[in-house]
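>>> Give me a model of this one.
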Amino acid sequence: MRLELIATATFGLEAVVKREIEQLGYRILKTEDGKVTYMGDERAIVRSNLWLRSADRVLLKMAEFEAREFEELFQRTKALDWEQLVPLDGKFTVTGTSVKSRLHSVPACQKIVKKAIVEKLKEFYDVETFPETGAQYTVKATILKDRVTLTIDTSGAGLHKRGYRQADVAAPIKETLAAALVQLSFWKAGRILVDPCCGSGTIPIEAAMIGRNIAPGLNRSFACEEWELIEKDIWREEKKAAFQAIDYNAELEIYGYDINGRAVRAAMENAQEAGVDDCIVFRRQDVAKLEPTGENGIIIVNPPYGERIGEEAQIKEIYKALGGFLKDYPDWSLFMITTDKEAEERVAGRKADRRRKLYNGRLETCYYQFHGQRRTLEGR
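Purely as a prediction, here's the structure:
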């Protein structure tokens, strides 16, 4: 069955998500703020949930239409083939948003959409009530400037919930954002990667999973696993293929340091749960003691923000250490995400080679990229 799917994304990561979808072999229809729409089938739903590293959710798009009156919303919703997806015992809820639309009451829109779906299913199954004991179907009605988009969430819990985070520290970075930071650095197996403020280890762990080609959704469940639309054989085949795709022989050199001993212990525990503890070196260490373990390495760091944790004095010391390291080892590259709009000058005394506006939760941040001078045998 040809299906229209939407991968939602944190603002600024749309290009990363688009590239991941293309790598899975699916055709992109359009890329907009916060989402990438593409064509697929039942297997694409499974593969997308298993493999997308930087997307927030995978949605199945049911329809898109204009509605300026409640009756129009009801009739257009009821006309859709809900019975092809929702079985008699299906359990479904309706969420919604409305921006700059005549139908501005979200609760009212949710009730209308739910009523329309119920009426359609009652007619099809010839019943008055539903047991709602089966799989979960979360319908979302998004209304923007009178244009309604109806989708069903295939993921359940957000895709950042990989299943390996057993121990945590204050203000952890989301796994999806961490994976995007690694991909935007163009790091790959065979090159050194260091996170000198690793916290609970998310950036090093995501890098190791990328380096070993471990599907990020391999150790969790999804809402659509119980859907009748997707045959159980598809799940078995795709999970088997994902296990077989893991590269246990990848040569990885990844380091995670943090001054907080509790954070380091949490990172080690999480890495073990993710199955990558054998290819990451975690150690309690101050950023000021950072030293290179080789040439042409990459530092990816999410230092404390003034708005979050860490006092200004601590941040100043981290900046000083990172700036000194870049000066002493110009062949290394630094990739740093922070809310500090003066960070590039404070760290390196110059503009970054590249900047990217991203959001870490609700915080607007910038991903500063300082590219190292590539050292070659001839240039030594």
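>>> switch to C-alpha atoms for all contacts and neighbour counts from now on
OK.
>>> Compute the number of surrounding residues for G361.
12 (other Cα atoms under 10 Å).
>>> Next up, the contacts around it.
Listed by Cα atoms under 8 Å, 6 or more residues apart in numbering, the contact set of G361 reads K174.
>>> where do the helices sit along the stretch 151-300 of the chain?
Using DSSP state H, counting those that start in this stretch, the helices of the stretch 151-300 of the chain run over 175-184, 202-211, 232-245, 261-274.
>>> Point out the most buried one among those.
Most buried of the helices of the stretch 151-300 of the chain, by mean neighbour count (mean count of other Cα atoms under 10 Å): helix 202-211, with a mean of 27.
>>> quick check: angle from that one to helix 175-184?
60 degrees (axes from the mean of the first three to the mean of the last three Cα atoms, to 10 degrees).
>>> Packing partners of helix 202-211?
helix 175-184, strand 193-195, strand 254-258, helix 261-274, strand 280-284 (3 or more Cα pairs under 8 Å, 6 or more residues apart in numbering; DSSP states H and E).
>>> To compare with the earlier structure, here is another sequence to fold:
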Amino acid sequence: MDRVEMIATTTFGLEAVTKRELIELGVDDINVENGKISFKGTLRDIPRANLWLRTAERVLVKMGEFKALTFDELFEKTKSLPWEDWIPEDGNFIVEGKSVKSQLYSISDSQRIVEKAIVERLKTKYPVEWFEKSGARYRVEVALLKDIATLTIDTSGEGLHKRGYRDRAGDAPIKETLAAAMVMLSYWNKDRVLFDPFCGSGTILIEAAMIGKNIAPGLDRKFDAEYWGIIPKEYWSVERVEAMRKIDHDSTLHLLGSDTDKRSILRARDNAANVGLEDDIAFFMKDMRDVDLQEDYGVVITNPPYGERMGDREEVEQLYRDFGKKFSDHPTWSIYSITSNENFETLYGKKADRKRKLYNGRIKVDFYQFYGPRPE
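Model (predicted):
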């Protein structure tokens, strides 16, 4: 199989970041849409993309895309696709679905039709009447958007944000993919101090450390496509060995994280230790207002409390005022903060140099960027 068409799904607002990652991985024919980036590559790019993409949620194989106004049309066009190239006789294929602004609005009916069509197609290859589905998992999705059906197979399995290091998360954890994107959208590099004054379970700093050390985010986890016969096992082992070789063990990082909650600091330390980064990040329990920062040209990247609950709003607003006051005394620092509070700039006391709309889970947020001067 020379060329494979794939889709990297991502959170709305991060498409440009994920596209940049794909370009760095060497794939081509990239097309960006809302929440997904289509691209073409080889079978070797499936393990490479799963191991290295920091801001994508999943890597899908695109089986086909067509207009479907009736269930008969959905059945026949699905059946015409080469499912036997990917799914073996014992393949455990599961069909999931979603429908937005389409005449085929019944998700359960669409799933049933697609599964039936796949079965009929596979029967032309395998001489059986019943598929036991006892082998590797193949998660098929039928996504209907404005009457266009996109059929994919998920190569990732668990979402790519599940790196495997976060055994313990805080009360309001940020996804690893979003945390990585915040770092990649900033001007931080491994030679500058990075401070998260509301570090919680440490996700932003751990993602920054993995970027600084060039650690592939998927190195310590498994993927559904590892168990597929179409992709030689050698491809996965070669990519893992190459990823291990690329780790920068020599760089010294300057990463600091504080929080007022003792349990969060303990979680953060445990999570960092799970990736072997416990010596690269200093987590300590302290109120942001009381942290003594001696360095110039540092960077803050943080996910502060939002004050979503009524009783917390006044306290959070005062926290934002104090946050702004704290860093008005550090004019050489660059500040990056994500929050759903639309009055953040007023409370912080300064207009952001740039503001970017993102989503933290289902919460619409803005990523505020306050640029300090370039280091001398």
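>>> Just put the helices of the stretch 151-300 of structure 1 in JSON lines and tack on distance to T149 of structure 1.
Formatted as JSON lines, the helices of the stretch 151-300 of structure 1 follow (distance: least, Cα to Cα, whole Å):
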{"stretch": "helix 175-184", "distance to T149 of structure 1": "25"}
{"stretch": "helix 202-211", "distance to T149 of structure 1": "33"}
{"stretch": "helix 232-245", "distance to T149 of structure 1": "28"}
{"stretch": "helix 261-274", "distance to T149 of structure 1": "36"}
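>>> what lines up against A242 of structure 1 once you look at structure 2?
Under the alignment (TM-score structural alignment), A242 of structure 1 maps onto A243 of structure 2.
>>> and K350 of structure 2, what does it touch?
G324.
>>> pretty sure it is in a helix, no?
No. Checked against DSSP: H, G, I helix; E, B strand; the rest coil, K350 of structure 2 lies outside a helix; its state is coil.
>>> which residue lines up with it in structure 1?
If you follow K350 of structure 2 across to structure 1 using TM-score structural alignment, you land on R350.
>>> what's the counterpart of R284 of structure 1 in structure 2?
Using TM-score structural alignment, R284 of structure 1 pairs with M285 in structure 2.
>>> which residues touch the top helix by length along structure 1?
For structure 1, the longest helix by residue count, based on DSSP state H, is helix 106-125. Contact with helix 106-125 of structure 1 is made by 70, 73-75, 77-79, 82-83, 88, 93-98, 103, 128-129, 141, as judged by Cα under 8 Å, 6+ apart.
>>> which parts of it are buried?
By neighbour count on 16 or more other Cα atoms under 10 Å, the buried set for helix 106-125 of structure 1 is 106, 109-118, 120-122.
>>> Where does that helix end up in structure 2?
Against structure 2, helix 106-125 of structure 1 falls on residues 107-126 (TM-score structural alignment).
>>> hang on, the earlier thing: any idea how far the match of A242 of structure 1 lies from N50 of structure 2?
Distance from A243 of structure 2 to N50 of structure 2, counting by Cα to Cα, to the nearest Å: 12 Å.
>>> so A171 of structure 1 sits right up against E307, yeah?
No. Counting by Cα atoms under 8 Å, A171 of structure 1 does not reach E307; the two are 10.8 Å apart.
>>> out of these two, which sits in the busier spot?
When neighbours are counted by other Cα under 10 Å, A171 comes out ahead of the other of A171 of structure 1 and E307, with 14 against 11.
>>> F198 of structure 2 is in contact with V300, isn't it?
No. F198 of structure 2 is beyond contact range of V300, at 10.0 Å (criterion: Cα under 8 Å).
>>> Now distance to L150 of structure 1 too, for the helices and strands packed on helix 202-211 of structure 1, in a markdown table please.
What follows is these, written out as a markdown table (distance: least, Cα to Cα, whole Å):
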| stretch | distance to L150 of structure 1 |
| --- | --- |
| helix 175-184 | 25 |
| strand 193-195 | 41 |
| strand 254-258 | 42 |
| helix 261-274 | 35 |
| strand 280-284 | 43 |
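>>> So which of the ones you listed is nearest D328 of structure 1?
Nearest of those to D328 of structure 1, taken as Cα to Cα: strand 193-195 at 16.1 Å.
>>> The match of R284 of structure 1 against R267, yeah?
No. Counting by Cα under 8 Å, R267 is not a contact partner of M285 of structure 2; they are 11.9 Å apart.
>>> Neighbours of the closest residue to E141 of structure 2 other than its chain neighbours, how many?
Nearest residue to E141 of structure 2, sequence neighbours excluded (Cα to Cα, 6 or more residues apart in numbering): E96, at 4.7 Å. E96 of structure 2: 18 surrounding residues under other Cα under 10 Å.
>>> which of the residues in the helix or strand that E96 of structure 2 is a member of are buried?
According to DSSP states H and E, E96 of structure 2 maps onto strand 92-100. By 16+ other Cα under 10 Å, the buried positions in strand 92-100 of structure 2 come out as 92-93, 95-99.
>>> Just the angle for that strand relative to helix 107-123, thanks.
Relative orientation of strand 92-100 of structure 2 versus helix 107-123 (the same axes, to 10 degrees): 140 degrees.
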